[in-house]
Each structure stands twice: as structure tokens, then as C-alpha cells.
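Engineer: predicted structure and sequence below. I'll ask about it afterward.
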Amino acid sequence: MNTVAYQIARCDSHLSTSSQPLHFVQRLDYATSGVLCMAKSRPAAASAGKAFEKRLTRKYYLAIVRGHVGFELADVDYGVGADPETLHSNHKMLARTSSSQTIQVRSAQTRMLLLETGWYQRSPVSVLLLKPITGRRHQLRVHCNAIGHTILGDYTYSDRSDCSPHRMFLHASRLVLPVDKEVIDVQTKTPYFSDEGFLQHWKSDRVAYPYKTKGDFNDVCDVIDKSYVLGVNYKMYNCTN
């Protein structure tokens, strides 16, 4: 069985009847890799869950998107809701990018920071640090697609056209979770730059911020955490522009 619970715990740990159950506090899309929060007890799950609900957590993702983005720092404020054309199929989500759209959405905000530009299979791509402020279904994938920079390898939101990469390039790199009297800060290496399947097609162009060491990554997290960064090319995406 190819599940997270099966790989790291007992084969029945995903069941409530297990003697050692795991409690999923959050989930990642099937094609997304990286940090995932699970608890070994109900009280621990409840404590962590409250931090997520109150937006006290900080989550940072590394994404490679199609095209060279036209900003250094951006805020995306597009509500996200179910795509009415897929309600009876694969349940895609949709961003409301115009006030004239009538779809039902929930508010969704994502902050983006450009880290590097380059080329993948001779096509322009950008490496972005993504910080979701809210936690809607498929939010990061939908927001990237809505601004015209679909995540590399995202088969679903490229209308099934981006099928040459061997994976979707979205990785949950860091989670900062305050619980009780401590702060859990978990960071994992990004798998892209140790992946020969990626490197043989990748060529760097310009590094805006170094980010591949733990210290450098923490520094860019500090940059994206700031309410506003002076002297950068900033872009706001919302329904009014």
C-alpha cells in the first residue's frame, strides 16, 4: 500500500481501530512532496489543528512554474471555489479573477517571492517561494495558474498538456507550528536539485536570492514574511486590477 501512514508506521495506523493510530492534522495534494503534519494522539492533533485554524502556522513551499514571472514579490488575492464544469468529474478548483465571475468562492491569499529564473527543456521557468496565508484546496496550484504561471508538471491545471516532466514541482519545504509552549520548526531539503531527471533538463539563468542551504532558506522566509519589502518589483493580483 503506497500511503504515508503505511510507509512510516503500522499498516493499520490510518484506522481509528489501530492500537497506534496516526492523526492527520493537514494533507498535501497527491503530487506534492514535503513536510506533512501528523499527530500520535488526539490531544496533540487537536492542539496542532487549532494552530492551523487560527492561521498561527507558517508554511513555505518551493515551486517551479512555467515562464519568467514579471515580479520579484507578489500577493495573490483571488477567491477559490469549485470549478462548476468539473463538479461531476475531477473536482478542479477555480480562482475568481474578475468581479464579473459568478462562481462561489472562499477568500484565498498567497504570497510569492521570486528566487531564481532558468530554463527547463529550453522553456523559461521560475523558482518561487510560496507562502499560503489561507489553506484552500489546491490553492497554490490554482493561484499560480490564475496569474499565468502554471506549476511545472501540473497535469490537471495545465488542461492535461504539461505531461513531459516526471513530477509536479511543488514541495512543502518548511512548516513552523506553535503548539502549547514550544514552536516546532521543520524544514526539509528540496528534492529538485538532487534529481538527475530534473537536472539534465535544467539551466539556471539568474539567482535573485540564494536559497539552497538551510540558512539561506530561512533568510528568504524572513523576506517573504515582511509586510512589505522596499525597493522590489511588487505586484498585487486581485479582482480590481
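Structural biologist: It's in.
Engineer: going forward, measure contacts between C-alpha atoms and count neighbours the same way
Structural biologist: Will do.
Engineer: burial of L175, as a residue count?
Structural biologist: Look at L175: counted by other Cα atoms under 10 Å, it has 20 neighbours.
Engineer: okay, now the one to match up with it:
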Amino acid sequence: MIDYNPPTHTDLNILYLDDSLIVVDKPTGLLSVPGRGEDKHDCMITRVQAEFPDALIVHRLDMGTSGIMVMARGKTMERSLSILFQNRQVHKRYAAVVTGKVSPTRGEINLPLMTDWPNRPRQIVSFEWGKPSQTRYQVLAYDAVADTTRVDLEPLTGRTHQLRVHLQALGHPILGDELYADPIICAQAARLLLHAAAICFPHPQSGEILTINSPIPF
């Protein structure tokens, strides 16, 4: 079991705020929602609710993943935003640094995923039982000295650990990944090098297209 040592709570990094929704920048090492046990109560939603009691979760980021999280303000907005996610009207982009040289330099990964039940929360590729999962990727840069590749990722579906498992399945696990990279690759970074860098969706009330970005911290 991975130890939980959440980062010190400082001021919320709010990227967008109105009466309908809140977009925050989640730090790495912080759970999106409370985990089991009192020691895992500190998380992104409880920190936001301390200032905005009407905030509700509509999607999550893995504990190690940093970046953009959208929260609804109230039940009506929660339903509206959830529908946008279900209908794939929310477009997300992530940045990652992986081991090795990724080739070809762009493509789409189509590998069905399911929970590895004896080893939860790990996910695995299963062509028999897995749910359809698609990720587009594009290489941004290759570091020949470190033998690592920086990639832009666009998940077309929203499965648990999708980006991490898809990249591992390509033979290019993300640096700092305690679940899907071997100890040597995991130790190449002090954190999981995965960041939710951009999101674009129509505002549930006005229909205005919101495009929100978060600076990549690695």
C-alpha cells in the first residue's frame, strides 16, 4: 500500500470560478476524494468545500497526477457537467514524460481495460473483459541523454488509470509511476510525471466554450 503524505495545504489555485462551477489546479500527491481511513480525509474536494461548501465532484485525477479538476456548484450543475462528460463533450489534454523513444511520433492506442481484481487498484488490458479505451498521443520531444520522451495525450475515454496503462502497454511507462513502472523507471522522477494540462467544454448554462490551461510543472 502506498503511503499517503498529502502536500501542505496552501491557498487554492483556482483557474476559473463562477456561480456554476470551479476549476482548480490539483497538486501531485493529493487524493481527489477521501480515501478509506481518517488519515485519508484530506483531499482536493474537502479543501475546496472548506471555502465553497456547494462544490461537488464530477471527475477525478489520480493521486499522483497534477492539474485541472472541474467541480460543480450544486446538484443541478453536477448533473449538467456529468452529462457533458458522459457525452464526451469535455476534451482533455495531458502532458507526460515516459521512458524510451516513442515511435511512431503520433497515433491512437485502442486497448480495452479492466480492473485487476486481485491487485486493485491496478488495471490491466483485457480483450475479453475490458471496456473500450482510446488514447491519442503525440510526441513533443525526445531527450536522447535521459532516453525519455515528452508526450501530449488526449484521452477519448475516461477509464481508471487509462493513460498510465496505455503507455505501459506501449512499452513506455510514465516516469515516477509506482504502479505501472519498474522500480528503476519509477525512481527516475520524484513524482508521477503526468499533468492534466488543458480542458475545453461548453459552459452548462451559457453554452460558451471554456478553454482552461494549467502550466506543466515538469
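Structural biologist: Looks like it came in fine. Computed from a predicted model, the values in this text were never measured in an experiment.
Engineer: let me see the TM-score of these two.
Structural biologist: After superposition, the two chains reach a TM-score (TM-score structural alignment, normalised by the length of structure 2) of 0.75; 175 aligned residues with a Cα RMSD of 1.8 Å.
Engineer: the residue positioned nearest the centre of structure 1 in helix, strand or coil?
Structural biologist: Closest to where the C-alpha atoms of structure 1 average out (Cα atoms, centre = their mean) is Y61, at 4.5 Å. Secondary structure assignment for Y61 of structure 1 (DSSP: H, G, I helix; E, B strand; the rest coil): strand.
Engineer: and it, what pairs with it in structure 2?
Structural biologist: Structural correspondence for Y61 of structure 1 with respect to structure 2 (TM-score structural alignment): Y94.
Engineer: show me what contacts the nearest residue to that match once chain neighbours are set aside?
Structural biologist: Computed as Cα to Cα, 6 or more residues apart in numbering, the closest residue to Y94 of structure 2 that is not its neighbour in sequence is A196, at 4.5 Å. By Cα atoms under 8 Å, 6 or more residues apart in numbering, A196 of structure 2 lies in contact with 65-68, 92-95, 214.
Engineer: out of the residues you listed, which comes closest to R164 of structure 2?
Structural biologist: Closest approach to R164 of structure 2 among those (Cα to Cα): T65, at 10.3 Å.
Engineer: thought the residue nearest to the centre of structure 1 was touching R174?
Structural biologist: Yes - at 6.9 Å, Y61 of structure 1 and R174 qualify as touching, with contact defined as Cα atoms under 8 Å.
Engineer: can you pull out the helices in structure 1?
Structural biologist: Secondary structure of structure 1 (DSSP state H): helices at 4-8, 42-53, 139-146, 196-199, 214-225.
Engineer: now do the counterpart of Y180 of structure 2 in structure 1 against K50 of structure 1, distance only.
Structural biologist: If you follow Y180 of structure 2 across to structure 1 using TM-score structural alignment, you land on Y157. To K50 of structure 1, Y157 of structure 1 is 31 Å away according to Cα to Cα, to the nearest Å.
Engineer: do the same with S123 of structure 1
Structural biologist: S123 of structure 1 sits 42 Å away from K50 of structure 1, going by Cα to Cα.
Engineer: the residue nearest to Y94 of structure 2 -> structure 1?
Structural biologist: Residue pairing (TM-score structural alignment): A196 of structure 2 is matched to A172 of structure 1.
Engineer: how far away is that match from G70 of structure 1?
Structural biologist: Remark: distance between A172 of structure 1 and G70 of structure 1 (Cα to Cα) = 23 Å.
Engineer: do R96 of structure 1 as well
Structural biologist: Distance from R96 of structure 1 to G70 of structure 1, by Cα to Cα: 21 Å.
Engineer: when the two are compared, which one has more neighbours?
Structural biologist: Taking neighbours as other Cα under 10 Å, R96 of structure 1 and G70 compare with R96 leading, 23 against 11.
Engineer: hang on, the more buried one packs against G79?
Structural biologist: Yes - using Cα under 8 Å, R96 of structure 1 is in contact with G79, at 5.4 Å.
Engineer: need the overlap of contacts for these two.
Structural biologist: V105.
Engineer: any idea what R150 of structure 2 aligns with in structure 1?
Structural biologist: By TM-score structural alignment, R150 of structure 2 lines up with V127 in structure 1.
Engineer: name the nearest residue to that match, ignoring sequence neighbours.
Structural biologist: Sequence neighbours aside, I64 is the residue nearest to V127 of structure 1 in space, at 4.5 Å (criterion: Cα to Cα, 6+ apart).
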